[in-house]
Structure formats: structure tokens, C-alpha cells
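> This is a predicted model, with the sequence first.
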Amino acid sequence: MVTPNIYEAEILTEKSIKKKAHLFEIAERLINLGIKAVIIKGWQSSSFIWDFFFDKNKKVFLKKKKLSGNFHGTGCAFSSALLSYLMHGFDPETAFKKTKNWLYLKLKKAEKEKIGGKLWLFL
């Protein structure tokens, strides 16, 4: 499984992501390399941030409302939490959903407390 953000996914596949449909193409390219599941993080619309889970059988988009604040370390926190859920026996799709919800709750708490910067300071 790989968990690139938009920029990293573009570098890995040498393809630009200009619209949401491109996420399917990028994920397919990565799956065709032998990767079993792909999570592309950070597609943004005006009000939401979307993350995308893709394997050979499923395509799942999850969106959360954009939060104010400037958070660093969210990709690392996401990957660590995802691994934790996987190690506890959750299937990849469920681990993805649980990770997205867990991280969003942490970011909402940080937003409420007006804490920005490095995420690990508030976890």
C-alpha cells in the first residue's frame, strides 16, 4: 500500500492531476505496478478535502470539511495511524476510513484550540 499526497502521486506517475477523474488514472497506474492498494490524499475543492482509496475491487472517496489552520505532519500522522489500524487486523478500506476520521477529529480539536504548526505537538 502507498499513501501519497497529490504532489507525490504526480511525481510517482509523471502525470498531472488537474481534476478528480485523474485520481482514478493515477491509482490505476500504481496498481498496475503491483501495489495492492493506493490512498491518494489531499484533493481539494472549495469547501472540502478529499482522500481516495483504490484497490482492484473498490474505489472510495471520503471528504471532510476544510478546517482553518496550518497543520504540518498530517501525512506522517495519517500513515502511522493507518499502519496501526492495519496491524490491529482491520482490512485496508476500514483502516482508511478509521484513519481519516481519527485524523479529522485531531485536527478539529487543534483548530478549536487554535493550535497550528506541527501536529505531533497536539496529538
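Yep, that arrived.

> C-alpha only now, for contacts and for neighbours.
Will do.

> Now do the strands in the protein.
37-44, 48-55, 59-65, 71-72, 117-118 (DSSP state E).

> Longest helix in the chain, by number of residues?
The longest helix of the chain (DSSP state H) is helix 92-112.

> That helix - contacts with which helices or strands?
Applying 3 or more C-alpha pairs under 8 Å, 6 or more residues apart in numbering; DSSP states H and E, one finds that helix 92-112 contacts strand 59-65, helix 74-87.

> from what I can see Ile26 touches Ala9, true?
Yes. Between Ile26 and Ala9 there is a contact under C-alpha atoms under 8 Å: 7.1 Å.

> Find the residues that touch each one of the two.
Common contacts of Ile26 and Ala9 (C-alpha atoms under 8 Å, 6 or more residues apart in numbering): none found.

> ok, now how distant is Lys58 from Phe24?
11 Å (C-alpha to C-alpha, to the nearest Å).

> out of these two, which sits in the more crowded spot?
Remark: of Lys58 and Phe24, Phe24 carries more neighbours, 16 against 9, as counted by other C-alpha atoms under 10 Å.

> which residue sits closest to the more buried one, ignoring its sequence neighbours?
In this structure, Phe24 finds its nearest non-sequential neighbour in Phe54, 7.9 Å apart by C-alpha to C-alpha, 6 or more residues apart in numbering.

> which ones are touching the nearest residue to Lys114 once chain neighbours are set aside?
The spatial neighbour of Lys114 that comes closest, neighbours along the chain excluded (C-alpha to C-alpha, 6+ apart), is Gly69 at 7.4 Å. By C-alpha under 8 Å, 6+ apart, Gly69 lies in contact with 111, 114-116.

> Just want the most central residue of the chain.
Central residue of the chain (C-alpha atoms, centre = their mean): Lys41, 3.2 Å from the mean position.

> also this one, for the comparison:
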Amino acid sequence: MIAACSVAGSDSGGGAGIQADLKTFTALGIYGLTVITAVTAQNTREVRGTWMLPPEAVRAQMETVADGFSIGAWKTGMLGNAANVRAVAESLPEGGALVIDPVMISTSGHRLLAEDAVADLMELLIPRAAVVTPNIPEAEVLSRMRVMTVEEMAEAGRRILDLGARAVVVKGGHLPGGAAIDLLVDRDGEIRLSGERYPYSVHGSGCCFSAALTACLARRMPIREGFRAARGFIDTAIRDAAGGPGPIRIVNPGGTIIHRL
């Protein structure tokens, strides 16, 4: 049994966070474990409330799943505050790849990571990461630069790489233009992948992409191969996004079939 663990917040709307990660793991044939850092009241349009779990609860969950399962890869999403960032860093076992999705602000604009927690994320967790997967606004915070072009995405990725991660994937969905471009930067250079941009906004695409990449690394795929596989997976998930009330759709991790890596 190949297992992966998501350390993230609960999305009551089911489109992002822990719920999206578990759906993605299942679609890719991975047994999903969870460490819940926060409970949110949200749907695709808004976050009405956030309640952080205490760091001792986060630490206990991490230690318990690590003791009971052989975990091939870990993913962090919404960590919320500095205390929980430190709890994760202190409890994360050696072994198993780490994918960091540096969730800072929700699709609806609600802040999900306290400003004073960013330094701890950069100092305690990113140096241990196999891959960091920021979107454009998150890459700007971590790299301390504006990102307006694909070339600036690459430079931001290199700056984040200098924090100690093995690779960085800068997601380009926030850039204007035609194709949606994601860019991987590692010690050997960069890879750019482009895909179709659909005429609607989606909720949960970042969570599903990083969870798919985590599933690939749990199966011991090389990072570059995992990047390509996860990008193909999320392209299908966005294409098959589920409609609903309001302008934002929810990505469909399962698509029309169960994907197997």
C-alpha cells in the first residue's frame, strides 16, 4: 500500500484543502492520510470563517500517522500560523518526499497564512522540500519580487530554489495571456509546460496539482517526470470541472475515469 499524507485545512465546500487532496490521492491510486490544521466555513465564492487547530493537535496527528503508516510523501497546504508551521517542522519525520504548497490567500481573497508565519515557512520547511509549488502571488512573496512575465516566473523560481528546495514549480495561471504556463526550476535548469486556458475560473486547482505531484513522488517518480504527470492530471481536472452556482467551477480530480500512475 502506497500512502501519502496531506497536512492542510478542511474545506467545507469540498473543492480544495484536505477534501480535494484525498479525492486526488484516491483518483491516482494512493492511500490518503490527513493532518488537519484548520477548519474553515467556505464555498467556492467565500470563506466565512477559519478556526485554527492548536499546534499540539497538529503535532499529535503527525506523530500518530507517522507511527502507523509507511508514508511515501507528505504535502503541506494551509498551515495558518507560525505555531503550526513550527509544529509541522518539528514533527515531520526523515524520509518521504515533501511537497510544499505555500497556501497564503484563498481564491476569494481570504488570508490563510499569517504574515508572521512566512519567515518560519521559508526557514524551517522550504529547505526540506523536494518541491515548492507557489502560484504567482505566493511566488512574489517568497522571492520578494514582482512577477509579470514567464521570464520573471523563472527568476522567482530560482530565488525560491536558493532557499534550499530541490525544485520549484511556479504556476502561471494568474498571468494574463493565452496558454496557461507552469514552470519547473531545479539545479539542472527549467522545464516549461503549457496548456489550454478555459473561459472560467476554478476552485481547488492548486491543491489538486500539488496533491497529484505528491502522489507521483510517493510512487518514487523523479521530480521532472512527476511534474509532467501532475500537469497532465490537472489539465484534465480543470477541463472536466464541475459547474455550479456562481462563476467559479470546482476542479474534478477523478475526471471521467480513475487515473492510475
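Yep, that arrived. Since we're looking at a predicted model, the values are computed, not measured.

> Tell me the counterpart of the residue nearest to Lys114 of structure 1 in structure 2.
In structure 2, the residue paired with Gly69 of structure 1 according to TM-score structural alignment is Tyr200.

> With Gly117 of structure 1 instead?
With TM-score structural alignment as the criterion, Gly117 of structure 1 lines up with Arg249 in structure 2.

> if I look at that match, how far off is Arg48 of structure 2?
18 Å.

> Identify each buried residue in stretch 183-199 of structure 2, please.
By neighbour count with 16 or more other C-alpha atoms under 10 Å, stretch 183-199 of structure 2 contains the buried residues 183-186, 190, 193, 197.

> go on, stretch 73-91 of structure 1?
Here stretch 73-91 of structure 1 shows 74-75, 77-79, 81-83, 85-86 as buried, counting by 16+ other C-alpha under 10 Å.

> Show residues contacting it.
Contacts for stretch 73-91 of structure 1 (C-alpha under 8 Å, 6+ apart): 3, 5, 92, 95-96, 98-100, 103, 118-120.

> Stretch 107-117 of structure 1: end-to-end distance?
11 Å.

> one step back: the residue nearest to Phe24 of structure 1 and Ile31 of structure 1, how far apart?
Taking C-alpha to C-alpha, one finds Phe54 of structure 1 at 8 Å from Ile31 of structure 1.

> so how far is stretch 236-254 of structure 2 from its chain's centroid?
How far stretch 236-254 of structure 2 lies from its chain's middle: 17 Å, per C-alpha atoms, centre = their mean, to the nearest Å.

> nope, stretch 24-31 of structure 1 is what I was after
For stretch 24-31 of structure 1, the distance to the chain centre is 15 Å (C-alpha atoms, centre = their mean).

> quick one: stretch 58-76 of structure 2 aligns where in structure 1?
Counting by TM-score structural alignment, stretch 58-76 of structure 2 corresponds to no residue in structure 1.

> wait, I meant stretch 11-22 of structure 2
Alignment note (TM-score structural alignment): stretch 11-22 of structure 2 is unmatched in structure 1.

> distance between the ends of that stretch?
End-to-end distance for stretch 11-22 of structure 2: 12 Å, by C-alpha to C-alpha.

> With stretch 237-248 of structure 2 instead?
Termini of stretch 237-248 of structure 2 sit 14 Å apart (C-alpha to C-alpha).

> what sits up against that stretch?
44-45, 198, 200-203, 205, 249-256.

> at 6 Å what do you get?
Applying C-alpha atoms under 6 Å, 6 or more residues apart in numbering, the contact partners of stretch 237-248 of structure 2 are 201-202, 249-253, 255.

> now stretch 2-11 of structure 1
Contacts for stretch 2-11 of structure 1 (C-alpha under 6 Å, 6+ apart): 16, 38-42.

> Apply 7 Å and report the result again.
Contact partners of stretch 2-11 of structure 1, identified using C-alpha atoms under 7 Å, 6 or more residues apart in numbering, comprise 16-17, 37-43.

> Most neighbours out of those residues, which is it?
Busiest of these [other C-alpha under 10 Å] is Ile39, holding 26 neighbours.

> Contacts only, for the counterpart of that residue in structure 2.
Counting by TM-score structural alignment, Ile39 of structure 1 lines up with Val169 in structure 2. By C-alpha under 7 Å, 6+ apart, Val169 of structure 2 lies in contact with 132-134, 182-185.

> Report the separation between Val169 of structure 2 and Glu138 of structure 2.
Noted for Val169 of structure 2: a distance of 11 Å to Glu138 of structure 2, by C-alpha to C-alpha.

> now do Ala241 of structure 2
24 Å.

> of the two, who's got more company?
Remark: of Ala241 of structure 2 and Glu138, Ala241 carries more neighbours, 22 against 18, as counted by other C-alpha under 10 Å.

> Grab the nearest non-local neighbour of that one.
Val251 (4.3 Å).

> just Gly117 of structure 1 next, same as before
Nearest one to Gly117 of structure 1, counting by C-alpha to C-alpha, 6+ apart, is Phe71 at 5.0 Å.
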